[in-house]
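In: Here is the input, now give the coordinates:
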Amino acid sequence: MREELTPGAHDNRLIGRIADGSAPLRVLGELAAQQRRIITSDRRSFLALATRCADAPGGGYFAELAAGESEALGLLTPFAAACGLSDAALRARPPLPGCQAYPAYLAWLALNGDPVGVVLALTANFAAWGAYCGATAQALRDHYGFAAEACAFFDFFATPDPDADARAVAVVEQWQAHAGGGAAGAMDVLEYGRMLQGYELMFWNTLADLVE
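Out: Next up, the predicted model:
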């Protein structure tokens, strides 16, 4: 499924501009502001999923994801500061609909999605997000002169977790055993994955429109 959902090389219209240093600093600042809203929303969504799965496999997995969002939120502040945004300015930036569609859909999944399908769809999406973060972290150093502290937010998501796939597979296998073989259908998983990846690209391309 990961290969099927992998975006094309040119689907993300902003990442190339960041990679070559042509994305304005104000757009990077907007990225920080929109990410602050996304992280706080996604953290609540993961906690909601953890609560739904409290007595079933997956509860600990989603709780770990929520904890990761908390850590990422702390790393976002130095990046925003390097973009010229104080914490007050970061919070004051209004939401952009195209950027906030992803967390809105994840919130829907937290209430309505099959937890196994959500685990699998997130695993596929995290691969694309991590690759974009890796390219951004490198560009911030090479073209924008950002210090390591200001790049740490992107480094956090770009650093491969060698156990991530194994943990996701373990959750799926445990859930299948817990449910007597029942699990999300392949069509549901693909639907979740396509929607998440589509909204992921919408986030980046909404910001790309601010460059053009």
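In: drop to CA atoms for contacts and neighbour counts, all remaining ones
Out: Will do.
In: Go through stretch 28-35 and flag the buried ones.
Out: 28-35 (16 or more other CA atoms under 10 Å).
In: Now do that stretch: everything it contacts.
Out: Under the contact criterion CA atoms under 8 Å, 6 or more residues apart in numbering, stretch 28-35 has outside partners 76, 79-80, 83-85, 90-91, 93, 95-96, 99-100, 207.
In: of all those residues, which two lie farthest apart?
Out: Taking every pair in the contacts of stretch 28-35 and measuring CA to CA, the maximum separation is 22.1 Å, between Gly84 and Gln100.
In: Do a quick rundown of the helices in the protein.
Out: For the chain, the helices defined by DSSP state H cover 2-5, 15-19, 25-52, 59-82, 87-92, 97-112, 115-142, 148-158, 164-178, 186-211.
In: For Gly84 and Gln100, indicate the residue with more neighbours.
Out: Neighbours per residue (other CA atoms under 10 Å) separate Gly84 from Gln100, with Gln100 holding more: 20 against 15.
In: Could you check how far the spatially closest residue to the more buried one that is not a sequence neighbour is from Ala208?
Out: Distances taken as CA to CA, 6 or more residues apart in numbering place Ile38 nearest to Gln100, at 6.7 Å, with adjacent residues excluded. From Ile38 over to Ala208 the distance is 18 Å, taken as CA to CA, to the nearest Å.
In: Repeat that for Leu90.
Out: Leu90 sits 19 Å away from Ala208 when distances are taken as CA to CA.
In: got it, and Glu71?
Out: According to CA to CA, Glu71 and Ala208 sit 27 Å apart.
In: So between those two, which is more surrounded?
Out: Counted by other CA under 10 Å, Glu71 and Ala208 do not tie: Ala208 has more neighbours, with 19 against 14.
In: structure for this one too, so we can compare:
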Amino acid sequence: MSRPGEEPPTLVTEFATGRGQLGTLAVLAAQQQRIITSDRRSLLLLATRCADAPLGAWFAGLADGESAALRTLPALAAACGPTYTTDGPLPGCQAYPSYLAWLSLNGHPPAVAAALVANFTAWGGYCATLAGALRRFHGLDEGACAFFDFFAQPPTALEQAATEAIGPAGLTPTELTTAHEYGRLLQAYEQLFWTTLTELP
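Out: Alright, predicted model coming up:
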């Protein structure tokens, strides 16, 4: 059995092969509106918890990125359908931000940072695939694809910045174990997000 992130979700594969339905991405946009709004607050809380350390600025930078991503959602929604403002929260889609909110209160910030970077790699790959598919099969323009383009950038610079913010000593063995625990759950909730969208009626 593959681990989360090793294989693309079914929905991403469907779009990559031209079989995806734009209406599903309209629901994705609606759910992302809620997710990003929540994640931004969670990241700001994490930044506050380590405000006197370099990691505080790193989390604050992520929160700024969430704000930028939020501004790209209306164009995606307009290109995909009318459900952007009408769909309520789907539990399977909202599990990830709920867990990140828990981590913002209870998690060990350096371990949270390491777990987030690991998950960004998978998420960014999915977004890159969707951006390409929307241009190739659906003829969407730059504005409509901007949300996926934003997250499709390789996380190398983000990872390097996190490493520098954590410090030259890195994570202790105990912190590494904790980071793996956080990352495993984040990736599982990430997969649940995609599964929920795939199983829409």
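In: Any idea what the TM-score is?
Out: Remark: TM-score between the superposed chains equals 0.92 [TM-score structural alignment, normalised by the length of the second structure]; 200 aligned residues with a CA RMSD of 2.0 Å.
In: Can I get the buried part of the contacts of stretch 28-35 of the first structure as one PyMOL selection?
Out: Of the contacts of stretch 28-35 of the first structure, the buried ones go into a single PyMOL selection, burial set by 16+ other CA under 10 Å:
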select buried, resi 76+79+80+83+85+90+93+95+99+100+207
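In: would a markdown table of the contacts of stretch 28-35 of the first structure with distance to Asp55 of the first structure be doable?
Out: Below are the contacts of stretch 28-35 of the first structure laid out as a markdown table (distance: CA to CA, whole Å):
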| residue | distance to Asp55 of the first structure |
| --- | --- |
| Leu76 | 33 |
| Phe79 | 38 |
| Ala80 | 39 |
| Cys83 | 43 |
| Gly84 | 45 |
| Leu85 | 42 |
| Leu90 | 38 |
| Arg91 | 36 |
| Arg93 | 39 |
| Pro95 | 35 |
| Leu96 | 36 |
| Cys99 | 33 |
| Gln100 | 31 |
| Leu207 | 40 |
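In: any idea which of the contacts of stretch 28-35 of the first structure is closest to Gly181 of the first structure?
Out: Gly181 of the first structure has its nearest neighbour among those in Gln100, at 35.2 Å by CA to CA.
In: List the contacts of that closest one.
Out: 34, 37-38, 203.
In: Which position in the second structure pairs with Gln138 of the first structure?
Out: Counting by TM-score structural alignment, Gln138 of the first structure lines up with Gly132 in the second structure.
In: Ala124 of the first structure maps to what in the second structure?
Out: Superposed on the second structure with TM-score structural alignment, Ala124 of the first structure falls opposite Ala118.
In: which residues sit in contact with the counterpart of Gln153 of the second structure in the first structure?
Out: Counting by TM-score structural alignment, Gln153 of the second structure lines up with Thr159 in the first structure. Counting by CA under 8 Å, 6+ apart, Thr159 of the first structure makes contact with 130, 134.
In: which residues touch the residue most central in space within the second structure?
Out: Geometric centre of the second structure, nearest residue: Trp123, 5.6 Å, by CA atoms, centre = their mean. Going by CA under 8 Å, 6+ apart, Trp123 of the second structure touches 5, 151-152.
In: what's the closest of these to Thr177 of the second structure?
Out: Closest approach to Thr177 of the second structure among the contacts of Trp123 of the second structure (CA to CA): Gly5, at 18.9 Å.
In: ok, that closest one - how many residues close by?
Out: Per other CA under 10 Å, the neighbour tally for Gly5 of the second structure reads 19.
In: And the closest residue to Thr121 of the second structure other than its chain neighbours, how far from Asn119 of the second structure?
Out: Nearest residue to Thr121 of the second structure, sequence neighbours excluded (CA to CA, 6+ apart): Pro155, at 6.2 Å. Applying CA to CA, the value for Pro155 of the second structure to Asn119 of the second structure is 10 Å.
In: what is in contact with the two at once?
Out: Counting by CA under 8 Å, 6+ apart, nothing touches both Pro155 of the second structure and Asn119.
In: wait, isn't the match of Ala124 of the first structure in contact with Gly183?
Out: Yes. Ala118 of the second structure is in contact with Gly183 according to CA atoms under 8 Å; the separation is 6.9 Å.
In: higher neighbour count, those two?
Out: Per other CA under 10 Å, whichever of Ala118 of the second structure and Gly183 has more neighbours is Gly183, with 22 against 19.
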